[in-house]
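[1] I would like the atomic coordinates for the input below:
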Amino acid sequence: MQRLFNPLDNVHKFDPDKHIPSLTGKVIVVTGGNSGCGKETVLQLAKHNPKRIYLAARSKAKYDDAMKAITAAVPNSSNFVTFLELDLASLESVKNASDIVLRECDRLDILVNNAGIMAVPHGLTKDGFEIQFGTNHMGHALLTRQLLPLLEKAAKEPSSDVRIINLSSIGHTMAPDQGIKFDEVKTSMTSQYPIRLYGSSKLANILYTRELAHRYPDILSVSVHPGRVETNLGSSVHEQGGFLHRVSQVSDFLIKPHSVQAGALNQIWAATWKRSDIVNGAYYVPAGKENDGSKLSRDVKLREKLWAWTEEQLVALGY
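    Below is the predicted model:
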């Protein structure tokens, strides 16, 4: 039996060391920058002289641990890679983090919404949303919304190149038939498999990205699938055992997991490759290959409903 496809089909032959341009003067935020693809993204961007990178993580200890590898590769990185405390499962934490960036910076050039959770046991965020939807979508939606003034300001500068990169997944195809169960998202949704709930949150990432591109055309907004990566993101699937574990084992064979360095390639490409080659609002699979995504991910009415519903929820909670 042969593997179905090579997940590392690098369309543009992208090499971060060769192709990332100078990032002089740019301010960057990377969520989940303490591990996996997020840490690799920070490390590679740090090599190209940015003004500041906010490494967003849940604790200073996680930042300190990540900086061991980052400073080993980029010795002066501690001068401009800054810790940003952020827990995406708490909208209060998201607001506090965004306030820090707004207070300290007069621009934001690249926002990489990388952090996320996958197929974790049923639960709720601190604000009462299904844990995966609340973390993967609502947390990033508020962060993006709060930082838009800085992104828009930077986009007005001559020769600007402002981008929002949202990490989605091919797992968005695992969403329930209607995509997002808006009437149940404020429950733990125990009637649904965790992988279905993960799919719904990743579908939301693509839909929200498409609407961002529609509403803010001066900002390049894209969603990306990293491929199947050897990180701890899927550990909860294996820990739960049963059906999901068997699916994961089959998936490991059909789509060979690849390194974190390779897995981060697609989002680093989207954040730095020449803008003229990237379609605003598009969804990309590794590396730099535009993909239609599921039918639901292209549903204009669903994306508009998601945007309106998200705004309604955030306003109701005082944000």
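
[2] C-alpha from now on. contacts and neighbour counts both.
    Fine.

[3] Leu203 versus Gly293, what's the distance?
    According to CA to CA, to the nearest Å, Gly293 stands 9 Å off from Leu203.

[4] got any residues that touch both of the two?
    Common contact partners of Gly293 and Leu203 (CA atoms under 8 Å, 6 or more residues apart in numbering): Thr173.

[5] now do Gly128 against Asn114, distance only.
    22 Å.

[6] likewise Asp183?
    27 Å.

[7] the two - which one has more neighbours?
    Neighbour count, other CA atoms under 10 Å: between Asp183 and Asn114, Asn114 has more, with 25 against 7.

[8] contact partners for that one?
    30-33, 37-38, 165-167.

[9] to check against the first, give me the structure of this:
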Amino acid sequence: MSLLDIFTGFMPHFLYSQFFVTPQYPTTDCTGKTIIVTGANVGLGKEAATHYARLNAEKLIIACRSTEKGEAAKRDIEASTKRSGAIEVWPLDLQDYDSVKAFAKRAEGLKRLDVVIENAGIATNTFQTVAGNESTVTTNVVSTFLLALLMLPKLRETGRNFNITPTLTIVASDVHCVTAFPERKASSIFGTLNNPKEARMGDRYNASKLLEVLTCREIAREHPVGQTKVTMNFVDPGWCHSQLMRELDFAPMRLIQRIFCRTTEIGSRTLVHAGLAGPETHGKYLSNCKIRRCAPLVEGKEGLGLQKRVWQELSEKLNAIEPGVTKVLDV
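    Predicted coordinates:
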């Protein structure tokens, strides 16, 4: 994105959203539903899980790396909603593909699965290789979509058995609008992202969110909801107080966050809305509980070719981790 695009497109929307828009408080009844929220021990995930519990979800699964922290979140949610017996804590480590596979295998035993909110992610300025990729790429992109594909059969089965269209939501971000993403000019996008000599870690979180957006759009373009039988959408919660930015915990940034950030609870309302949204949101970007256009890089003349390239490269990685995993989309 050019500076002109940032100051004429992104910034006005960002400032208006942060200061003048308050997403609607969720009221949709979730009786009978089974809902998974990843990264739900803190921040947006925990607040979204609290809403779903308050809205009478029959089963709510908190997925997080630390079951100890997950159990603490469970106790907090039970106390605040005055509900018990509905919440389970399941371990999920997105930096470990075996953990992702085990989580999805466990989910096969659920009676039903109505909603999956993929909220877990990291933001770091430190380059570290984890499971064959830079850690942000592994966590926010590769494992996120590995989990998405592995969950599709259970979501689809639920749709058939209960005559509904389940939803899988990826928590993206408006920061996908601010990366110029020069890696797109390389012969291998992921190869460049994973090269420590070429890594631009100050922009890495933004780039990872762009990759999520491009991937969601391409999957939905190739596989409409009539084929998948599952709605896949992606959502921007706005800039919220959370632990995601803990590496930037210094006085000036704390002041900026105090001025600009939404509360975590307000931001979480967008996650709840996206998870309960209908097939009309398949492949769509949701912001402030409404469908919104993506960045010019995504919507412009380069977008289609770029999302095809990203999905092709990512598909190769996913099939190397779990052979044939992308075939679930062709059912």
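
[10] next, the TM-score between them, please.
    Overlay of the two chains. TM-score (TM-score structural alignment, normalised by the length of the first structure): 0.85; 300 aligned residues with a CA RMSD of 2.6 Å.

[11] and Gly293 and Leu203 of the first structure? which has more neighbours close in?
    Leu203 (30 against 18).

[12] residue in the second structure paired with that one?
    Aligning on TM-score structural alignment places Leu203 of the first structure opposite Leu210 in the second structure.

[13] my guess is its match meets Val178, correct?
    No. Using CA atoms under 8 Å, Leu210 of the second structure is not in contact with Val178, being 9.2 Å away.

[14] ok so, going back, so which of the contacts of Asn114 of the first structure are in helices?
    Per DSSP state H, helices hold the following members of the contacts of Asn114 of the first structure: 37-38.

[15] write the PyMOL selection for whichever of the contacts of Asn114 of the first structure are buried.
    To isolate the buried ones among those in PyMOL, judged by 16 or more other CA atoms under 10 Å, type:
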select buried, resi 30+31+32+33+37+38+165+166+167
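
[16] tell me which of the contacts of Asn114 of the first structure is nearest to Pro217 of the first structure?
    Ile165 (14.1 Å; CA to CA).

[17] identify the residues contacting that closest one.
    110-114, 221-224, 267, 270-271.

[18] that one maps to what in the second structure?
    Aligned partner of Ile165 of the first structure by TM-score structural alignment: Thr169.

[19] please apply the same query to Gln132 of the first structure.
    Here Gln132 of the first structure is matched to Thr136 in the second structure, going by TM-score structural alignment.

[20] can you tell me how far that match is from Asn41 of the second structure?
    For Thr136 of the second structure relative to Asn41 of the second structure (CA to CA), the value is 19 Å.

[21] cool, Trp239 of the second structure as well?
    Distance from Trp239 of the second structure to Asn41 of the second structure, by CA to CA: 19 Å.

[22] who has more neighbours out of those two?
    Asn41 (28 against 19).

[23] which strand or helix spans the nearest residue to Arg107 of the first structure once chain neighbours are set aside?
    For Arg107 of the first structure, ignoring the flanking residues on the chain, the nearest one in space by CA to CA, 6 or more residues apart in numbering is Leu150 at 4.6 Å. Assessed by DSSP states H and E, Leu150 of the first structure sits inside helix 140-155.

[24] show me what that helix is packed up against.
    Packing partners of helix 140-155 of the first structure (3 or more CA pairs under 8 Å, 6 or more residues apart in numbering; DSSP states H and E): helix 91-104, strand 110-113.

[25] just the angle between the first one and helix 140-155, please?
    With axes from the mean of the first three to the mean of the last three CA atoms, to 10 degrees defining the directions, helix 91-104 of the first structure sits at 10 degrees from helix 140-155.

[26] list of residues touching helix 91-104 of the first structure?
    84-88, 126-127, 139, 142-143, 146-147, 150.

[27] also the shortest one?
    Among residues not part of strand 110-113 of the first structure, those counted as contacts by CA under 8 Å, 6+ apart are 26-32, 140, 144, 151, 162-167, 267, 271.

[28] from those, which land in strands?
    27-31, 163-167 (DSSP state E).

[29] tell me the two of the residues you listed that are most distant?
    Val27 and Leu167 (19.1 Å).
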